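**Student:** structure of the sequence below:
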Amino acid sequence: MTQNNLNRRSLLRGGGAAAAGAAAVPLLGTPAGAAEQRPGGGVGHGPPAGGADSVVPTRDPLIEQRADPWITYPHRGMYYMTGSVPAYDRIVVRGAPTLEGLAHTRESTVWKRPSSGRMGGHIWAPELHRIDGRWYIYFAAGDSDDVFRIRMYVLESRAEDPREDAWELRGQITTAWDTFALDATTFEHRGSLYYVWAQAEPGIDTNSNLYIAEMDSPVAIKGDPVRIAVPTKEWETRGFRVNEGAAVLVRNGRVFMTFSASATDANYCVGLLTADAEANLLDPASWTKSPQPVMETNEANSRYGPGHNSFTVAEDGETDVLVYHARSYREIEGDPLYDPNRHTRVQKLNWYPDGTPALGIPIAEGESVVRLSPLDSPESFVRHGQGGRLVVDRVADRVERSQFRIVPGFLDPGRVALRCVDLPDHHVRVSDGSLVIAPYADSDEYGRASGFIRDEGLAGRDGVSFRLSEDPHSYLAHREGRLVVERPRGWADRQRATFRVR
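**Tutor:** I've put the predicted structure just below:
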């Protein structure tokens, strides 16, 4: 059995979840089938800002009105995408050779709910997986007489292209209880195929918890499922007590599982569960839940309720990509489930020095997002710190403070400004010879102080340098953990004044 989700560094999907009141419970199975997953790569494309981020589309949203988005790793040069449609009445798949292309390509309806009876209600959160040379779609469905009698089902296709009309319903994936169950995902790790899902367990006062079990085949579970996460923290229990929407990434000797929590309005957020890659993933003690959400509503960027994410890789085959949905407004009339504007969004997934994923904040539309790393300290990045000062370090947390956009200058289109991603009204500017971030002011003085001349790197073409508008001999430079203004003289100075755009 193979399910390959590899980029050049590692298996990109594996799984688990952190345990609060975890326990093992018995489980029922379903008939067998067979299962494979493999990514590809391609050529990156870049807007003027350049750098690794430029291989990730800056279009936001990437696709409108597609919640619970799932984008596959490239398969034979194609990305495939599915997600919930606002009518909750069908399953759709689209495909394109680039992430950006998914925004423009046709969409095929591969399965429609029956007009009545079982599965005739809400159709939720389909996921598309290729396992052992076949495609599988895991989805949740209600019944026509009770649209919220949600249970989990699976479709199978032997076609090479999942957009083809070749899908067969393989039936329900049953669990220990006939209760509300949804958001199934699957992944392979160390030769075993795992299934993770959300379910309401009798006797536990929550809407849904997370469970994991080994799979006997792509259409059946074997053995006992294990409860690995229960919503107990304040940020998991806003509106509803929910853990759901798991997605898995194996990297740096660990298995990372993101999940979504709370109600599907602006309270919706992303949590993180972590296990050692050598641990027994069916042991609830193997999993640790991070104490705070790793992505949540961001007022400054007008992104509300980010969640139900997945992961893929950019066309360069190396840059990790976070896929998620979010709204662009807070206020919702009626039940949030029937507000259609949870849009599919993508952004680069960064990593902290300790090897954990840095999801950051949901980023608004605009120029390519970049991080600036000085040539003399390649593991460090420019970021804003206490009092708005600009520092250079390894960014152990709050990755968004090290993310900028290179935008046109305010007084001269030949100049550029460096805009903060987390404070989009703030720009880097010179103040009394020091570099700080400061909110925009409609003045010539602000325009001059925040305008820089972007040059080819003083220490090589693989970097960029920024000259002051008012003093063409002075540059932004790294000096002893600070971003400063200085006039480079020797080669070491040129390296300190050259930044890789990453």
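**Student:** from here on, contacts and neighbour counts on C-alpha atoms
**Tutor:** Noted.
**Student:** what helix or strand is the residue most central in space within the chain located in?
**Tutor:** Taking Cα atoms, centre = their mean, the centroid of the chain lies closest to Leu322, which sits 2.3 Å from it. Following DSSP states H and E, the helix or strand that holds Leu322 is strand 320-327.
**Student:** returning to that earlier point: roughly how far does the residue nearest to the centre of the chain sit from Val56?
**Tutor:** 10 Å (Cα to Cα, to the nearest Å).
**Student:** run this one through as well so I can compare:
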Amino acid sequence: MTHSLSRRRLLAGGISGFGLAASGLMLPGLTGQALAAPTASPTDAQVYGAPTVSPLVWQRADPFVTLPVDGTYYFTGSVPEYDRIIVRGSSTIAGLGAAPESVVWRRPSTGQMGGHIWAPELHRIDGRWYIYFAAGDAGNVFNIRMYVMESALADPREPSGWSAPRMIVTPWLSFALDSTTFEHLGRRYLVWAQSEPEIAVNTSLYIAEMASPFALATAPVRIATPTKSWEVQGYKVNEGPAVLVRNGRVFITFSASATDSRYCMGLLTADARADLLDARSWSKSADPVFTTNEQTHQYGPGHNSFTVAEDGVTDVMVFHARDYKDIVGDPLYDPNRHARAQRLYWHPDGTPLFGVPVGVGGPIVRLSPADSSSSFVRHFAYELRVDADVRELADSQFRFVSGHSGGDTVSLQSVNYPDRYVRVTSTGLRIDPVETTGTYAAEASFQRLPGLANPRGVSLRSVASPGSYLRHDKGRLVTGPASGSKSTFFLS
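**Tutor:** Prediction:
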């Protein structure tokens, strides 16, 4: 785990002033919650609410991470060869990246299921494991159907426990994939993508109640079909559903368009008390909620799953994306869709905030003034201020990095504009690109100190003006003399 020694010493109070170690390593932030003295180096999830490793698992698309079962997270996903189903496990989400991988099933060399194997998901249902996946036939790899297999063993990494796959039958013998299952108010549902013969699109999304983990109990109901401009780039696609029940609502993320840089995610929402088998219960986001980001160099994010961090509370989204835009040949056969994980945030109205795919870097924090704990430091038009209603999540996300002035200073790097840093200028606080001058280095560097009003927070003293601190002033972010809670910020 990156910088585990620094984090352990920090939590134990072993680094004076919360500054950077002399080595210049990045020093992660603290949450605004009391933490017990650790007996071992805490994980990123324990400190920040989510892992910060990116990519999480290399060359694994359509990633699925379970909720922890008996202290273990399990991972599965599509492999570039599309020829097998893999499972790995770890006590932490971040640990999945280096965890050994077990092949629990391989496709036959001929006949049914001898083609592409796509998008496996691993579900724990009534004390048994189930893997849902899609498979094509040898000689016709796009004759894709949905399958499920079962294991009664406690460890899903054990190949010997898995039964032969069984097809999930729907009313149409057509292209069908990306099945996921969830239970809500005592009823189990299946959601999947399929090409309905009467609909002139590649795939739409359907839901049905299940009679068993292998079979439908009701007729499918179409709840989404690609009609918006962002859903029909290259292909007319709604696929890759993932379900999250929170805040009195049922949310389903889904992926749209071709699997290159145009791939993106949309959101369906239903009231948790509504009839989920009534198409009218579902509304679709007007715009995509998670897209390619040129600044962070993350392209085609999509086909996600949800889990929770080790704290048992913080929601984490796992998805795949590429680190480059230009692809040679068919993007389906480009192997470098890597699995990634980042924290999912929530707006006060109970709706999810996805932000941007954040790319490579250290832990991410939001800063809330101690005198306005429901507000966040954010940039808007490159100027810094404090707002309570921040819909553009990434505008309020930063990374602490080694200071441009060197020594024990820190700089605050913007997450969605990683070439820009918080800077004290004569006209106010901004995020600006790096300039190779001593003036810029001082203006973009701070001394990081224990919070003046509460040591669980932080206070940031300007290097350019040593007697000045970052301060909250009625929605403005300014610099000035130390002022208790106005100069203290909690990190989350």
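**Student:** now the TM-score, please.
**Tutor:** Overlay of the two chains. TM-score (TM-score structural alignment, normalised by the length of the second structure): 0.90; 454 aligned residues with a Cα RMSD of 1.3 Å.
**Student:** need the counterpart of Glu209 of the second structure in the first structure.
**Tutor:** Mapped onto the first structure by TM-score structural alignment, Glu209 of the second structure lines up with Glu214.
**Student:** name the element its match belongs to?
**Tutor:** strand 209-217.
**Student:** what's the first helix or strand after that strand?
**Tutor:** That would be, after strand 209-217 of the first structure and using DSSP H and E, strand 220-229.
**Student:** tilt between that next one and strand 209-217?
**Tutor:** Angle, strand 220-229 of the first structure to strand 209-217, by axes from the mean of the first three to the mean of the last three Cα atoms, to 10 degrees: 160 degrees.
**Student:** quick revisit: what range in the second structure does the strand holding Leu322 of the first structure sit on?
**Tutor:** Counting by TM-score structural alignment, strand 320-327 of the first structure pairs with residues 315-322 of the second structure.
**Student:** pull the residues that contact that stretch.
**Tutor:** Applying Cα atoms under 8 Å, 6 or more residues apart in numbering, the contact partners of stretch 315-322 of the second structure are 50, 60-65, 298-309, 336-345.
**Student:** so of these, which ones are in strands?
**Tutor:** 61-65, 299-308, 338-343, 345 (DSSP state E).
**Student:** now do the shared contacts for Leu322 and Val56 of the first structure.
**Tutor:** Val346, Gln347, Lys348.
**Student:** need the contact list for the aligned residue in the second structure for the first one.
**Tutor:** When the structures are aligned by TM-score structural alignment, the residue of the second structure matched to Val346 of the first structure is Ala341. Taking Cα under 8 Å, 6+ apart as the definition of contact, the neighbours of Ala341 of the second structure are Ala50, Pro51, Thr52, Val53, Ser54, Pro55, Leu56, Val316, Met317, Val318, Phe319.
**Student:** what lies in contact with stretch 189-206 of the first structure?
**Tutor:** 1-2, 13-16, 177, 179-188, 207-217, 221, 230-231, 240-246.
**Student:** next, the distance between the ends of it.
**Tutor:** OK, stretch 189-206 of the first structure end separation, Cα to Cα: 29 Å.
**Student:** about what we covered before: redo the contacts of Ala341 of the second structure as a markdown table? Include distance to Trp118 of the second structure.
**Tutor:** Shown next, in a markdown table, are these (distance: Cα to Cα, whole Å):
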| residue | distance to Trp118 of the second structure |
| --- | --- |
| Ala50 | 27 |
| Pro51 | 26 |
| Thr52 | 27 |
| Val53 | 25 |
| Ser54 | 23 |
| Pro55 | 20 |
| Leu56 | 19 |
| Val316 | 22 |
| Met317 | 20 |
| Val318 | 17 |
| Phe319 | 15 |
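**Student:** among those, which one lies nearest to Ser283 of the second structure?
**Tutor:** Met317 (21.1 Å; Cα to Cα).
**Student:** leaving out chain neighbours, which residue sits closest to that closest one?
**Tutor:** Phe306 (4.8 Å; Cα to Cα, 6 or more residues apart in numbering).
**Student:** please pull up the equivalent of the one you found in the first structure.
**Tutor:** Under TM-score structural alignment, Phe306 of the second structure pairs with Phe311 in the first structure.
**Student:** what count of nearby residues applies to Ala279 of the second structure?
**Tutor:** The tally of other residues near Ala279 of the second structure (other Cα atoms under 10 Å) stands at 15.
**Student:** which one in the first structure is aligned with it?
**Tutor:** Match for Ala279 of the second structure (TM-score structural alignment): Pro284.
**Student:** so its match makes contact with Arg227?
**Tutor:** Yes: here Pro284 of the first structure lies in contact with Arg227, judged by Cα atoms under 8 Å, at a distance of 6.9 Å.
**Student:** and Gly248 of the second structure, what's its match in the first structure?
**Tutor:** So, by TM-score structural alignment, Gly248 of the second structure is matched to Gly253.
**Student:** and Val191 of the second structure? What does it align with in the first structure?
**Tutor:** Per TM-score structural alignment, Val191 of the second structure is aligned with Val196.
**Student:** next, its match: secondary structure please.
**Tutor:** strand (DSSP: H, G, I helix; E, B strand; the rest coil).
**Student:** quickly note the distance from it to Tyr138 of the first structure.
**Tutor:** 11 Å.
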